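Asker: any chance you could fold what I've pasted below:
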Amino acid sequence: MKLAHRYTILFLVVVLVSGGVLLTTFTAHRSDVTENAETDVTDRAEQMATFLDNELREQRRVVEFAATDENAVDHGSEAQRAILESFVETTSFNGVSVVDETGTIRALVTDDGPQTDLVGSDISDRTYVRRALAGEHYVSEPFTADTGNRIAVMSVPLAVDGETAGSINAAYHLDSTKMFSVLASKDVDASVTVESNDLMLYSTAGDKETITRQAALDVADWTVKAHYSKDAIDASTRQLAVFQGVVGLVLLGTLAIFGGWVYRAQILQINQVLGQLNALEQRQYDQRVDLGGGHEWEQIEQALAELREALTQREQMLLVHNRILRHNLRNKLNVIRSQTELLDAGDETVSTETTKIRRATDTLLQLADRARTTDQLLDPPEQDARVDLSRVVHDRATAIAESYPALSVTISAPESAYAACGAEIGTAIDELLQNVVDHAGPEPTATVTVVEAGEYVVVRVEDDGDGIPESEAEVITGDHDITQLHHTVGIGLRLVDWIASRYDGTLNVPQTGGTGCAIEIELPRAHPPDETAA
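Answerer: Below is the predicted model of the structure:
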């Protein structure tokens, strides 16, 4: 996979992971907002219930203290009236009454003063009276009194000599009491409702949909409900979404900018380097690259420029050398050969010497022809090339046998064996067979084997000559550099190695351990034409 594709996939993965993290974080924070609001509402309901419990307990203690005054049971006296008037004036209650043990009102004082018209009324059927006469300290459920006020009554028994002699009953006017006003919140989205058996005593709630939590009082059968507007929660969630969206855009924008910078500063630069290397491989030396973005890239650009100049100079030198071999030297050799033939025709005594000159000249002319082949190898190889090595071996063996009748060639090959190489592989086979002719004696024998071995095709040429020394074989295969002490006699086998390497193949010179020579060419295997078409 190309680096650019890997980078794109990695960048998309980073973007998706970052987006997933942002989405997960937003979902978690949104849940936190709702949970925090619900927790706050629950806590507020419990706090308000605790406040009302404490307030009612405190007021009940006030009533209990008033019940300890002995003048409270002195019915009809001025002292009893004074006690009740003082109680109304100094407490938060709106009225107070005293009933005797029969449940008859003996005294009644309200914010408007003594209410004598109700004195003598029998209220023994009222729950708060019955509970107090039974010895309980009781807070009644809200009800509508004879005066038309919605009230709640705290009743405490009056005791004389340990016996219940009546009760003192203090009343709240629920419509005007200030006890509930402290429950109101300055937060317009928060509201409260106080109920007793579905009877609303106090409420600041409107018609909006709210989150509601409730708590019950211990002192009275009252319920406090705390409310919080869902619109406010939704608004907080929207603000969170906007904030998360801005953060997400900033993050993704930063990633995009950083990713674009990395792509331009690294991936495109690498592509330019690869393009330059490919151009050099294709012998296109006029292409240049302009790499910026840092000192390291400038060093790479300089190194590529130096490599391009060096390759250009070396190819020019190689072309000059090849031209010398192909033209200048060949022309001179042709002149020498012509003069040799004239000498040979004019004087038979020099025939032996001229024959040696002619053979040497022919050898040098063959060397010039090989130089032309090396020049062709500089061109890029053909893409998707394939050759049937079995056919090539048969054709080349037949051709060389016609030129050298003394050569005996035995071939062992399958019907077809396709290798991923070009037609110049025929030149390599020619060189191997020519090597047998040149070095295997007057009656050379060659055995050529073509074998398909896994993903490779191997051509093995064996002869009965003297073999190749190990040191020279190392130079041929590139295992040892050419020096004054380590070198090859000719260009033929090196030409074979170049042709094999041109198609990702190898030239091997296995040591036989005895007489004879063995040389192998290993080339990548290719599919036959019918399989490729399928």
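Asker: contacts and neighbour counts: CA atoms only from here.
Answerer: Will do.
Asker: what number of residues lie near Lys356?
Answerer: Neighbour count of Lys356, defined by other Cα atoms under 10 Å: 12.
Asker: right, I mislabeled it, should have said Glu402
Answerer: With other Cα under 10 Å as criterion, Glu402 counts 10.
Asker: to compare against the first, here's the next sequence to fold:
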Amino acid sequence: MKTRYVFFLVLLFVTAVLTGAIFVGFQEYKATLSAESREDATRTAVHVGSELASQFSGRRQTVRLVAATPALGRHGTDAQRATLRRLVAETQFSGASVIARNGTMTSIVSDLTPAERAALIGSDFGDRIYFQRAMAGETYLSEPISAESGNDIVTVSTPIRHNGTVVGTLNGAYHVPESWFADGVTASLGREDGLTIYAQSGRVVYSEPPQRGATTVVRNASIGDTGWTVSVQSSQRTVQSTIRAVTYLQVGSILAVVFAIGGFGWWVYRRNLHQVERLLEGFTRLENREYGTEIDVRGGEEWQQIEAGFDEMSRSLARFEHERREREQSLREFKRAVEHAGYAVFITDPQGTIEYVNPAFEEITGYPAAEAVGATPTILNSGEMSEDYFARQWETLLAGEEWDEEIVNERRNGTRYVARQKITPLTGEDGSVEEFVAIQTDITALKDRERHLQTLSRVLRHNLRNKIGVIVGSAELLVGDGGDVDEAVIGDRIVDASQQLTDLAEKERRIVTLLTSHPRRKRIDLAATIESVATRVRRNHPDSRITVTCPADVTVVGIDELQRGLYELVENSVVHTDGSATVEVTVDPREETVAVAIEDDGPGIPENERPILTGDADIEPLSHGSGLGLWLVYHTVRLSDGVVTCTDGTPTGSVVTFELQRADPCSDRDGERQNR
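Answerer: This next block holds a predicted model:
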């Protein structure tokens, strides 16, 4: 999400929180105002009810006090009527009467005419509730009764006792509402408030409606123990006016907060956030490897410094990226070179633990990378090198110098090889050794060639000296004074020695060619090759019998000199047999190899020369020409990736068997590509 969106979301959140707080605060205040208004209405209703209860209580108390006057117990007397007149004159009662315990009215004082009063005297009021309640001992406030004047009359009745006995009731009557009633009750109300008083029966005793159009809150309260109820309709006009003012203030405050935060946000955006966005866009381009990117923040001095710093960093990254790509290209080229190198390369840490090996290492040593990595070079230790050799090696390497020596190692399969090993220590900036890089060149074949050539040289020098000695000695006999010398015999001896020297030279030439020319293997038609060898031997040795048993479609992998080696072996069987020699050549095709067995009936190959044929021993200087021939056969088969064995024949002679690899269908094309 872009920075501006995040910033604006934060602003919206802050705005929402502040405006919400303001809104909730004002709502709470308005709710408080409304609650206080309702509480005021409740208090007013309770106050009015208390006032009325107090008035009613006062009147009932007045009636009880007057009822205690002894004169009231004397029915129909002037004293009784005088007491009633004082009650009406001195209190707010509009009338008063006495009813005897039998229900007959005995006296009355009121604003009625004398005739009307006379008519009431002696009348039976025993069925009136206020009389019955008073006779029961209760000071009772009656329900309103409609008078002819249109007003409602309320009667307060209380029992009259004489010597502890109820002898009648005193009944005080007054009109409701009265001016004192209205003034006393409505004094605590507001100008716009309304008031309604209900008797116990629910009849409206007094009603003052609220001002027209005013919204009111109605609250009720009981008037003491009278059972009457007062209902106050409290006008909410003032409260509503205040709430409207508060609402305007609320809206204004919210708008002020919104505009203030919006203005502040816009100022921050234009002052800083806009530049931050440009800076972040630049970093995004750098993350996408668009090194060299420059930005334009267009801000104050601080932002100009940031812009300059960013541009310089971007240019530096562009330079570093260019250098990195060049290094990566060099590393890729180096890796390709190492991966395709013909020499083994392995890298170790300072403790000698192998961290990397190239494919040539796997091919030369036989150890796969998964097995070599994590091990140490001691897996290659053949036991041929002395402790002093390795001590000198570590001393040289830890001194930061290169080590370049030959070493005899052992492959995974147990065979040994000779390598020219060069180890280079890689050091860090502080000069400490961080890694060792070792390069091994397999020089086993070179060492073998050197050894074979040295051996061949010794054999050739020895045989040359012998044969030349024979020739020189024979020649001296011819030129000497001895008269009994058989010149023919001596001449034959010289010719034979010369021929042997020629054969030695030819075999030496062929062996040297094999050891130095790196002959390539190719697909060879074995049946045709053996038939050609047999034909040639038959032609050169007509007395010999050469038999060949070979399928017509047998092909093997070998070098061109394989035919010469077969010829050397067959001819060697013929020339070393007195008389007519018999040689049998048998070809046995197998699943992956082809075995060629050459069996003769002559004296066989001497035991001391058989190791030369099988490769178990080098040729010795005392060996004669046949030894060189066997050595030629061994190298021919070895370079054809074959093996040679030699056993005794039955009953005489010997059986020489060499086993070659069968050629697959692609071997011929592979051979052609190699020759090209």
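Asker: quick TM-score on the pair, please.
Answerer: For these two chains in superposition, a TM-score of 0.55 is obtained (TM-score structural alignment, normalised by the length of the first structure); 363 aligned residues with a Cα RMSD of 4.6 Å.
Asker: distance of Ala279 of the first structure from Asp466 of the first structure?
Answerer: Using Cα to Cα, to the nearest Å, one obtains 44 Å as the distance from Ala279 of the first structure to Asp466 of the first structure.
Asker: so where do the helices sit in the stretch 351-500 of the second structure?
Answerer: 359-365, 369-372, 387-398, 444-479, 487-517 (DSSP state H, counting those that start in this stretch).
Asker: and these, which is most packed in?
Answerer: Highest mean neighbour count of those: helix 359-365, a mean of 20 (counted as mean count of other Cα atoms under 10 Å).
Asker: elements contacting that helix?
Answerer: If contacts are counted by 3 or more Cα pairs under 8 Å, 6 or more residues apart in numbering; DSSP states H and E, helix 359-365 of the second structure sits against strand 344-348.
Asker: give me the contacts around the strand it packs on.
Answerer: 338, 354-362, 364, 376, 435-441 (Cα atoms under 8 Å, 6 or more residues apart in numbering).
Asker: okay, Ala279 and Asp466 of the first structure: which has more neighbours?
Answerer: Per other Cα under 10 Å, whichever of Ala279 of the first structure and Asp466 has more neighbours is Ala279, with 16 against 13.
Asker: that one touches Val273, doesn't it?
Answerer: No - look at Ala279 of the first structure against Val273 with Cα atoms under 8 Å: they stay out of range, at 9.8 Å.
Asker: I figured Gly516 of the first structure hits Val461, correct?
Answerer: No - between Gly516 of the first structure and Val461 there is no contact under Cα under 8 Å: 10.5 Å.
Asker: could you dump the helices of the stretch 351-500 of the second structure to a markdown table with distance to Val63 of the second structure?
Answerer: Listed next are those as a markdown table, based on distance: least, Cα to Cα, whole Å:
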| stretch | distance to Val63 of the second structure |
| --- | --- |
| helix 359-365 | 131 |
| helix 369-372 | 123 |
| helix 387-398 | 130 |
| helix 444-479 | 147 |
| helix 487-517 | 157 |
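Asker: mind listing the helices for the stretch 101-250 of the first structure?
Answerer: Counting by DSSP H, counting those that start in this stretch, the helices of the stretch 101-250 of the first structure are 127-133, 230-262.
Asker: looking at those helices, which is buried most?
Answerer: By mean count of other Cα under 10 Å, those have helix 127-133 as the most buried, with a mean of 23.
Asker: mean offset of it relative to the second structure (after superposition)
Answerer: Superposed on the second structure, helix 127-133 of the first structure shows a mean distance of 2.0 Å to its aligned residues (mean Cα distance after the TM-score superposition for the first structure).
Asker: who touches that helix?
Answerer: 101, 103, 123-124, 137-140, 153-157, 164-167, 169.
Asker: filter those down to the ones in strands?
Answerer: 138-139, 153-157, 164-167, 169 (DSSP state E).
Asker: how about the one helix or strand Lys332 of the first structure maps to: buried residues?
Answerer: Per DSSP states H and E, Lys332 of the first structure falls inside helix 330-346. Neighbour-count burial for helix 330-346 of the first structure flags 330, 333, 337, 340, 343-344 (criterion: 16 or more other Cα atoms under 10 Å).
Asker: any buried residues in stretch 361-374 of the first structure, and which?
Answerer: So stretch 361-374 of the first structure, judged by 16+ other Cα under 10 Å, has buried residues 361-362, 364-365, 367-368, 370-371, 373-374.
Asker: typo on my end, it should be stretch 266-279 of the first structure
Answerer: 266-267, 269-270, 272-273, 276-277, 279.
Asker: show me the residues you listed that map onto helices.
Answerer: 269-270, 272-273, 276-277, 279 (DSSP state H).
Asker: out of the helices of the stretch 101-250 of the first structure, nearest to Asp32 of the first structure?
Answerer: Among the helices of the stretch 101-250 of the first structure, the nearest to Asp32 of the first structure by Cα to Cα is helix 230-262 (9.9 Å).
Asker: how much does the closest one stray from the second structure?
Answerer: Counting by mean Cα distance after the TM-score superposition for the first structure, helix 230-262 of the first structure comes out at 3.3 Å.
Asker: isn't Val418 of the second structure right up against Asp442?
Answerer: Yes - assessed by Cα under 8 Å, Val418 of the second structure is found in contact with Asp442 at 6.0 Å.
Asker: who has more neighbours out of those two?
Answerer: Applying other Cα under 10 Å to Val418 of the second structure and Asp442 shows that Asp442 carries more neighbours, namely 23 against 19.
Asker: from Glu508 of the second structure, how far off is that one?
Answerer: From Asp442 of the second structure to Glu508 of the second structure the distance is 26 Å (Cα to Cα).
Asker: same thing with Leu195 of the second structure?
Answerer: Relative to Glu508 of the second structure, and taking Cα to Cα, Leu195 of the second structure is found at 148 Å.
Asker: kindly report the same for Ala31 of the second structure.
Answerer: Taking Cα to Cα, one finds Ala31 of the second structure at 124 Å from Glu508 of the second structure.
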